[in-house]
Structures are given as structure tokens and as C-alpha cells.
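Peer 1: Predicted model and sequence below, questions to follow.
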Amino acid sequence: MDSLPTSLPLSPDACYAALQARDSRFDGKMYVGVTSTGIYCRPICRVRAPKRENCVFFAHAAQAEAAAFRPCLKCRPELAPGGALRWSVMDASRTLAQQAAAWLDGQTQAEASVEDLAAHLGITSRHLRRIFAAEHGVTPLQYLQTRRLLLAKHLLTDTALPVTQVALQSGFASLRRFNAAFIEHYRLQPTALRREGKAEAADTPSALLLAYRPPYHVEALLEFLERRAIAGIERVDRARRSIRRSLRLGQAGQAGKSCEGWLEVTFDANRPQVRLSLSEGLVPATATILPLVRRWLDLDADPLQIDAALATLPAHACQQPGVRLPGCVDRFELAVRAVLGQQVTVAAARTLASRFVQRFGTPLAQAAPEGLTRLFPEPEQIAAASRDDIASLGVIARRADALRLLAEAWPRLLINQPHASQITHQAAQQELIALPGLGPWTASYMLMRIWSWPDAFLPGDVVLRKQLATPGEPLPSPKRVLELSQAWQPYRSYAVMRLWRATAPSSTELS
């Protein structure tokens, strides 16, 4: 039972030791199949550890299911943190296989096919199957099937969505196909996973659980987002360890339709997990929102790997384990916020953004918690606005033009297209800098937070230059700061977050 995929993080005996220790550092990186039960679990499962001779280990849930193991109903493999792309991987075939898995992770439509994926990557479907199986131990279709079934299991367990909606949101073409796949793989009817009394009133938010790898510096994330929260759009409650915000998004596969409402995330004080609640208006887009929230809160990060890469940061910045890279759930909103934040303080940018929303945003139609009143304007609304309309909010004319031109170009940006995983950091940055009014700082900030690029850096940032200065000497030049940053690849975005946090908030801070 020890013939294992090469992508496992440990030897079989070491995997068993991690299982016995319930080591959360390996959650999402390995799974254990128990031959005596036919069940596979996460390494943190709280049930009694099985005997060593009954264990077989896998790097992916798809490998376990391809070997005919069923997911544990206790530890719930669908909640495990995902595996972020390893940006330092040098082997081209392995990189393509990782990108292929990332593309499949983003699919919610039944029409997704191996041929579509191969065309996206620019390779033949035969080559795709070969490199995918070599890296992940399963075929692309097996991987996609497992992802869809685990998503369905998640929705069945944690929401009151009708089974038909669960099937469609999970990417199945029909309820019949969904039922057949579920029974074949899990030997259960989908409705058997429903909790007793789960059916709720229609106006009760849907709630789901999302896991992460500890440590997680929750206070750092909440503090960062609170200082940048736009009035009417977002509200952070550090006492409750929660964030509430409004959201509008198009629903994939339904042209012309969009969903709007509000969501709330709450960090569990006792377990490494987040509770996500959705208002009724956003429930139809649950499958789309789940990966957005994971990226927004950086739930798939590997903090120990990041800590090791940042070990040479200045001591005051290095001693911050678990600091995450905040992303976003509305890319255009954060792009506007980045432009408004050019050469002004965080507080000033927040004030301008709040005025912007009051002027151009639309009222949130459905009832929402206190403090959530509006939806952020869409690109079309800003593109149609005049320079004077925007400048009247206290925005300089040149920046007002930059916002209008950004809104006009937004739908055409290459990096803003679905699954633009093959665009290099340099190409993406150059595309953004080519837009009028966007310089290197703004472009890098957008890549860091809007597209969750783990290795973006801001060498000209005043705060970073101060943090990296030698006491008693002039501030290092941007060129020197960039040289110093090479030691923190491929996680320089996290280095930025730590260096910013190491600076006491002040009226002159830029970010």
C-alpha cells in the first residue's frame, strides 16, 4: 500500500506520523485512505487513527477517489485548504500541470472539457493528459469530477439549496447525471447528507465553512481591511472577528443576469476555519463566491513555507507569523481604490472612495446588516461619467481621467480575462502601466491585491524604503530596495505586508 504519488510532501511513514499528530500543516497537502473502511480523511481528522497497515496516502483528494475511497463525513475533505500554485517551479511540464489544475478549480460549468483546457494552455489534449497524470496521479476528468462532487457535498451539507441547484452550481449538466455520479462515488443519495432540520426560512443566510492552515494572524488582516473599508460597502468588526460587505457579480453561464446582496465572514476563535454567510440574493452564485472568498482572505496560503522564505526580513517585520495577503472579491472596486490612493494617505483614499460610492454607487435593494447600504459602481457607470462629475468629489482632474480610462479599458484587459494564468508578471505589469495615470507602484499594488500575485513588490514605496533603511543613513534607493527584495522571492508580496504592518500607522503612510 506504499506505492505513492511523487508529489506527496513526506514518505509514507512520515505521513503516518503527521496523521498521528493531527498536524494541521499538512492539511490539504495529503489525504489518508483507510483500506478497512474505504474512507479517506484529512490528516487532522479527530477520529481514532487507523492502523499503519490499513493506510495509503495521497497528495490529492482526486487520487483518493480514483482509488475508490469515499470522503469522510467527519473531517470533510471538501473543506481542506487548497494548494496554491508554486511560483518557483522551474519544470515547464509541471508548471503546465499546475496551471491546468488551477483552471479546472475555477470551472463551474458542465461544458468545460479537456479540449477547452488544452486550447487554453496551448498544448494538445494528449500532452495535457500525460503531464496531468504525471503530476497529479489522475486524469483531468477525474480531477474535475472530484472537485465537482466535493463542491456538491459542501453545498449539500452547509446550505439549504435545492438539490437541483446544487447539481447545477457544481457543474453537472443535469440532476440525473449528478445523482448517478454521487451514488457511484459516495454510495449515498445526495439528500442523505442533509442535516436534520437544515431546511431554513428563505430569508435566512446560507452559511458555509472554509478551512485554512494555521497560523493565521487574524488581527493583522482585520486591522488592514478596517482601515481601508469603504463606508456603505464594507464593515469590519474586530471584536466579533468578522467582515461584512455588499457584493454584485455576474453569474457565470447566465448571460445578462447578475446577483447582488451581502456576505459575512467570521473567523472561528477555536478552530482554523471561517464561517461564510450569504444573503438570499447571493445564494445562486455560491459556487462562484467560494473561490473568491478563499482568495480574498488568502485561505490557501502555506504560512510555514512563507515564513521560511521571509526569514531574512528585518527582525521587527520577521516576527509576524501568519500574516496573509488580503485579496478582494470585486476586482474593479479595488482597482478604483488603488487609483484613488495614489500619493495620498490611507485615510484620505478611504474618504475619496466613500464619496465615490455615494455619488456613483447604487442602493442595496435587499435588507442588509447595519452599515451596508450600497453596491460599488460598475465599470460602465464610471466610463460614462464626466471628468467634472468625478473631480467634484475632490479628485484631481488627471486622476479623474485615469479612472474613466481604466473603466473603459477594464473589459479588454488581458489579465482580467477568465483563467489568464499564463500571463507573466512582467507582461501584466506592462499592460497596466500602459494605461494613462497608472505608474509602477499602482500596477504592482493591483497585481498584489487584485490578482493575488504572491511575488509583487513596490521598490519605490516610501514606507518600504524607511523600513529597509540602515539607521543613521539616507533612505536606500528603489534600485537598492529591489536588490534586497530578491532574497524574499517568491513571496515578496507577503514581505510588503509585513513591512507595512511593522510601521506604526501615521498620517503620511502610503498604501
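Peer 2: Yep, that arrived. In this text, all values refer to a predicted model and were calculated from it rather than measured experimentally. Numbers count the residues shown, from 1 in each chain.
Peer 1: going forward, measure contacts between C-alpha atoms and count neighbours the same way
Peer 2: Noted.
Peer 1: So which other helices or strands are in contact with the one helix or strand Asp401 maps to?
Peer 2: According to DSSP states H and E, Asp401 maps onto helix 397-409. The contact analysis (3 or more Cα pairs under 8 Å, 6 or more residues apart in numbering; DSSP states H and E) places helix 397-409 against helix 331-340, helix 379-383, helix 387-391.
Peer 1: so can I have a markdown table of the ones you listed showing distance to Phe182 and mean neighbour count?
Peer 2: Formatted as a markdown table, the helices and strands packed on helix 397-409 follow (distance: least, Cα to Cα, whole Å; neighbours: other Cα atoms under 10 Å):
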| stretch | distance to Phe182 | mean neighbour count |
| --- | --- | --- |
| helix 331-340 | 35 | 20 |
| helix 379-383 | 40 | 17 |
| helix 387-391 | 52 | 17 |
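Peer 1: Let me have those in CSV, extended by distance to Asp13.
Peer 2: Shown next, in CSV, are the helices and strands packed on helix 397-409 (distance: least, Cα to Cα, whole Å):
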stretch, distance to Asp13
helix 331-340, 44
helix 379-383, 54
helix 387-391, 63
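Peer 1: To Leu263, which of the ones you listed lies closest?
Peer 2: helix 331-340 (16.0 Å; Cα to Cα).
Peer 1: so how far is that closest one from its chain's centroid?
Peer 2: Helix 331-340 has its C-alpha centroid displaced from the chain centroid by 18 Å (Cα atoms, centre = their mean, to the nearest Å).
Peer 1: Show the subsequent helix or strand relative to the helix holding Asp401.
Peer 2: Following helix 397-409 in sequence, per DSSP H and E, is helix 425-433.
Peer 1: Below is an additional structure, to be compared with the one above:
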Amino acid sequence: MMSAMPPEDTLQPDACYLALKARDARFDGRFFTGVTSTGIYCRPVCKVRTPRRENCRFFAHAAQAERAGFRPCLRCRPELAPHALAWSMQDAGSILAQQAARLLDEPEAWNGSVPTVEHLAARLGVSERHVRRIFEAQFGVSPLQYLQTRRLLTAKQLLADTRLPITQVALVSGFGSLRRFNAAFVQHYGLAPTRLRREGAQPGQEGLQVRLGWRPPYDTAAMLGFFGQRAIAGMELVVPDPAGGRLLRTLQASVAGREHAGWIEARFDIAHHQLLLRVSESLHEALPQVIRRTRAALDLDCDPLAVNAVLHEAFPGRDGLRVPGAFSGWELAVRAVLGQQITVAAARTLAHRLVERFGEPVDTGQPGLTRLFPTPAALAHAEGDPLGTLGIVRQRQAAIVALARAVQSGTLPLHGGADVQATIHALKQLPGIGDWTAQYIAMRALRWPDAFPAGDVALQKALGVQHQRQAARAAEAASQAWKPWRSYAVVRAWAGLALPPPPGTRP
């Protein structure tokens, strides 16, 4: 079972060096290499000449490399690496440290405010001293060092890939002022921010474009197929392509109380293990949040080595499958309610009617993208006839209205920084939401890798327990061997219903 990112001295340097020599993309973001002869740190996939072994130091996180005095490579660009998401179910300190990191990584958890250790401790219900102690023990850096590295690398990416003015880059990346941003950049990287401007950054192209990395294997066709089956007309488009394919959709994001709406395009570049994310100018102030949502929705931070070590034997031939997430936790929760006990096609029809009736029109300039998903405020008082005329049954009407009111009030956060167990409990207290819906929301909106909707009929069928008297209990028992990656097991089991069995396995 994988633990969280280890301190530098617990990595296996010789194994890291072999991965570095091979430029193995499976290890991208799992460690960084600091080269003592140059003072620069790189990703394992960097295409520069491989440094000598005695000149290499290995770090589990970019913040550790920067604390040791190394600067990020301008060629391989560490900010493009997949994030090192890891999960532990071993001890309370590890779980608390991981929850702290998830909160720091999640822009939606702070709604435009600047995170501090004091606020972080208050959110976790512990003292500031305890947060610092368990965080440094788990990650090898302090919470502020972790956060500072994330901000600087975000700024570095925006400087290199977009045309945003430097003042906006500073503010969007989380710095309180341009002066603080310039000082931090010079102190850590030894050069002025303007030095990172690239001459070829999107000349004449509409919108802002950034690159996001992933670790292979990745079944991009399966991911696009999943979203394509569920695409809502007027809001989402999926365009298949042998080179990778594209997903386009409208999106709304809130930053510091201000609403921003626009469109995004996510295009897979399979050859380079990258996603090319294009974002409308109207969403530039929410860019870190949009990037974070896209990484979560397309599961770009999955570590296939860790997942496949647990699941490969039970689900051979499906190592590249990822867990589809959500571009909006609120939207996903409503769609989960609409999909209760009906087919995917029927749920899509209901969702389309809901968007047409309650979603605001938006002028994107992109063909086929004309509507936003309804806001919590729009559905908080939509009970009765407005929802009933769309064909939504009374029980689901009550669930949608209760969800809307809970999200609107701020008592039910539905993003990757939320407390998983507390959120599942809160969801199940709402009318019309049972364990299946809560687990499904946890799997896709909260990005919990160990969610398991044991009551799902298709899942029970895939596991061959559908005829047992207590099928849900039998499915739960069968799943214990797949912890902590049961969400991935669910996706692979579902896929097995539509795929022929791999050679050498029983049908």
C-alpha cells in the first residue's frame, strides 16, 4: 500500500536513477532529480543529457528540491508533472497530513482567500504546531514551503504558456501583490519573471493554453467515451480523434465571491503524455481552479504503478483505465441524483431538460456551447411543478432542492479538499440520497480512490454476486482486497461488462 510522499532519505536513489536514465514517464511527478553540478532540478522525463550518478539527489516533491536550493528546469518544466497523489489508511497522522495537503492544493476550498497555517489548523480542528509537525514528518517540508512551491510553479507555467500580464499572473497564482511575487521569484529562481516569457506563447490563438502532464498508461479513448455518452447538448462536446481526441464544455467558477463563466477545450496529446488545455479569456482569473478541476475530471494525477500493483491480477487488460471525475462537484451531484435507477441515456435526457430550463445562456463563440449548468441558487427553490414538468419524479425533486440549498449555504463542500467521510454522512442525511449516490459522488466529485457503491446492480453483475441474497454485502466483501483503490476497481468492473474477457481468463 502506498504511503504519502516520502522525505528525501526514504527514496531509493539507485531505482530513481534507473528511471531517470530510461526517461520513464510512469515515474513523472513521483520524484524530482536535483543536479548538484548545475543547481537545477528536473523531471524523470527530461531530455537533457543524463547527469552523472554522483551529481544527483532525489526528492519526492518539488518543494523539497527548492528547499535544498535547486531551481526548476526550464526545459522539462517541473510544473507540468502530474501531482503526486497518494493515499494511506494506516495512521491518523498520515491521514491528517494528506488532508492538509489536499486543502492546500484545492483552490475551491479557500474561495479566493490566502491560506495560512492558522486557517489550515482551524479547518482540520487541531493546533498550528501539530499541523506543522505532522506535515513536515510526512512530506519533508513545512505547509508554507509546500504552498509557496505550488504558487511559484503555477506562476512559472502561466508565464511560459499564456499572455497574461505579470500582475495578473501574480494575483492568479495566489500572491498578495506584485512586489511579493517578484521578490519570491528572484529569491527562489534567481531570475526575473519576465525572463520566462516565451516568444511563441499562443500567437493569434483564441483563449489561454496550458499543458498538463499525466503518467502512462492512460486509456484516453475510454475516458472520452465515458464523457461522450453523458454529454449534454448545448453544454458539452466530445470530438474523437486517433491522435487523442478533444472535450469541450462550458464552465462557471467562483473566485472571491465573483462569478466567471466561459468555455474550455481539453485535447489529449498521446505522443507526449500531455493534455493541452485551452481556456477562454473570461476564465483567466479562475485559471488555477480550472486547471485543478480539469486534472481531477480527467484523473491526470493517477499513479498507475500503485493502482495496478493492487488491481492488475483481478482486472487484467485494463491497466490504462482512470476514474472519470467532475468539472464541478455540484453539477456531478445533481447528475448523480438524476441517474438514480435509470439508464445513462435517460439521465442525459433529464439533464439536458434541466440545463435548458434552468441553465443560463452564455455567449462562448464556440459552436454548440451555449448554456451553463444551473447554479445552486437557480435550483434551491425549484421544487414542485418546475422540476416535475421536466419528467423528474418527486423523490429526486426533493433531493435536488436539498442539495442545492446545502451547497448554496456552504455547509456541503463538493470538491477534492472536502472531508470524505463527513461529506458522505452529510449527503446521506439529505432526502432521496442513499449510500449508492453518496459513494458515487465521493468517487467522482471528492476524488476518493476508495469509494465503493456496493449496491450498484451493474457492479454486482460484474462481480458475479447479483444472485446472492445479500448481493451488496457480497460485493463489499469481495472488494476488500482492492483497498485503497476500489474506485478504480469499480471502473474496471463496469468496463468488463462491455469488453470481451482477456485471453486466458474465464468469461
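Peer 2: Done, it's in. Note that this is a predicted model, so its numbers are computed, not measured.
Peer 1: Can you calculate the TM-score here?
Peer 2: Taking TM-score structural alignment, normalised by the length of structure 2 as the basis, the two superposed chains have a TM-score of 0.92; 490 aligned residues with a Cα RMSD of 2.2 Å.
Peer 1: ok, back up a step: quick one, which of the helices and strands packed on helix 397-409 of structure 1 is nearest to Trp451 of structure 1?
Peer 2: helix 331-340 (7.9 Å).
Peer 1: The closest one corresponds to what range in structure 2?
Peer 2: Aligned by TM-score structural alignment, helix 331-340 of structure 1 falls on residues 329-338 of structure 2.
Peer 1: likewise stretch 455-465 of structure 1?
Peer 2: Taking TM-score structural alignment, stretch 455-465 of structure 1 hits residues 450-460 over in structure 2.
Peer 1: Now do the end-to-end distance for the matching stretch.
Peer 2: End-to-end distance of stretch 450-460 of structure 2 (Cα to Cα, to the nearest Å): 17 Å.
Peer 1: same check, this time on stretch 107-122 of structure 2
Peer 2: End-to-end distance for stretch 107-122 of structure 2: 17 Å, by Cα to Cα.
Peer 1: contacting residues around it?
Peer 2: Contact with stretch 107-122 of structure 2 is made by 100, 103-104, 127-128, 131-132, 143-144, 174, 176, 254-257, 288-289, 292, 413, 415, 417-418, as judged by Cα atoms under 8 Å, 6 or more residues apart in numbering.
Peer 1: Tell me the buried residues within these.
Peer 2: Buried members of these, scored by 16 or more other Cα atoms under 10 Å, are 100, 103-104, 128, 131-132, 143, 174, 254-255, 288-289, 292, 413, 415, 417-418.
Peer 1: In strands, which of these fall?
Peer 2: The members of those that map onto strands under DSSP state E are Ser254, Val255.
Peer 1: Give me the most central residue, structure 2.
Peer 2: Taking Cα atoms, centre = their mean, the centroid of structure 2 lies closest to Ala296, which sits 1.7 Å from it.
Peer 1: close enough to count as contact, that residue and Ala326?
Peer 2: Yes - with contact defined as Cα atoms under 8 Å, Ala296 of structure 2 reaches Ala326; the gap is 6.7 Å.
Peer 1: how many degrees apart are the helix holding Asp401 of structure 1 and helix 331-340 in direction?
Peer 2: Angle, helix 397-409 of structure 1 to helix 331-340, by axes from the mean of the first three to the mean of the last three Cα atoms, to 10 degrees: 160 degrees.
Peer 1: What residues sit buried inside helix 397-409 of structure 1?
Peer 2: Neighbour counts over helix 397-409 of structure 1 (16+ other Cα under 10 Å) mark Arg399, Ala400, Asp401, Ala402, Leu403, Arg404, Leu405, Leu406, Ala407, Glu408 as buried.
Peer 1: Show where it falls in structure 2, residue numbers please.
Peer 2: Under the alignment (TM-score structural alignment), helix 397-409 of structure 1 falls on residues 394-406 in structure 2.
Peer 1: what's the mean distance for that stretch versus structure 1?
Peer 2: For stretch 394-406 of structure 2, the mean deviation from structure 1 after alignment is 2.1 Å (mean Cα distance after the TM-score superposition for structure 1).
Peer 1: ok, the equivalent of Pro162 of structure 1 over in structure 2 - how many residues close by?
Peer 2: When structure 2 is aligned by TM-score structural alignment, Pro162 of structure 1 is paired with Pro165. Using other Cα atoms under 10 Å, Pro165 of structure 2 has 11 other residues around it.
Peer 1: likewise Arg359 of structure 1?
Peer 2: Arg359 of structure 1: 14 neighbours (other Cα under 10 Å).
Peer 1: Thr194 of structure 2 too?
Peer 2: Each residue near Thr194 of structure 2 was counted by other Cα under 10 Å, and the total is 12.
Peer 1: That one -> structure 1?
Peer 2: For Thr194 of structure 2, the aligned position in structure 1 is Thr191, judged by TM-score structural alignment.
Peer 1: from memory that match sits against Leu156, does it?
Peer 2: Yes - using Cα under 8 Å, Thr191 of structure 1 is in contact with Leu156, at 7.4 Å.
Peer 1: Identify the contacts common to these two.
Peer 2: Shared contacts of Thr191 of structure 1 and Leu156, defined by Cα under 8 Å, 6+ apart, comprise Val163.
Peer 1: just to revisit the earlier point, what does the helix holding Asp401 of structure 1 rub up against?
Peer 2: For helix 397-409 of structure 1, contacts defined as Cα under 8 Å, 6+ apart pick out 336, 339-340, 379-380, 382-388, 390-391, 435-438.
Peer 1: If anything else comes up later, I'll come back, but that's it for now.
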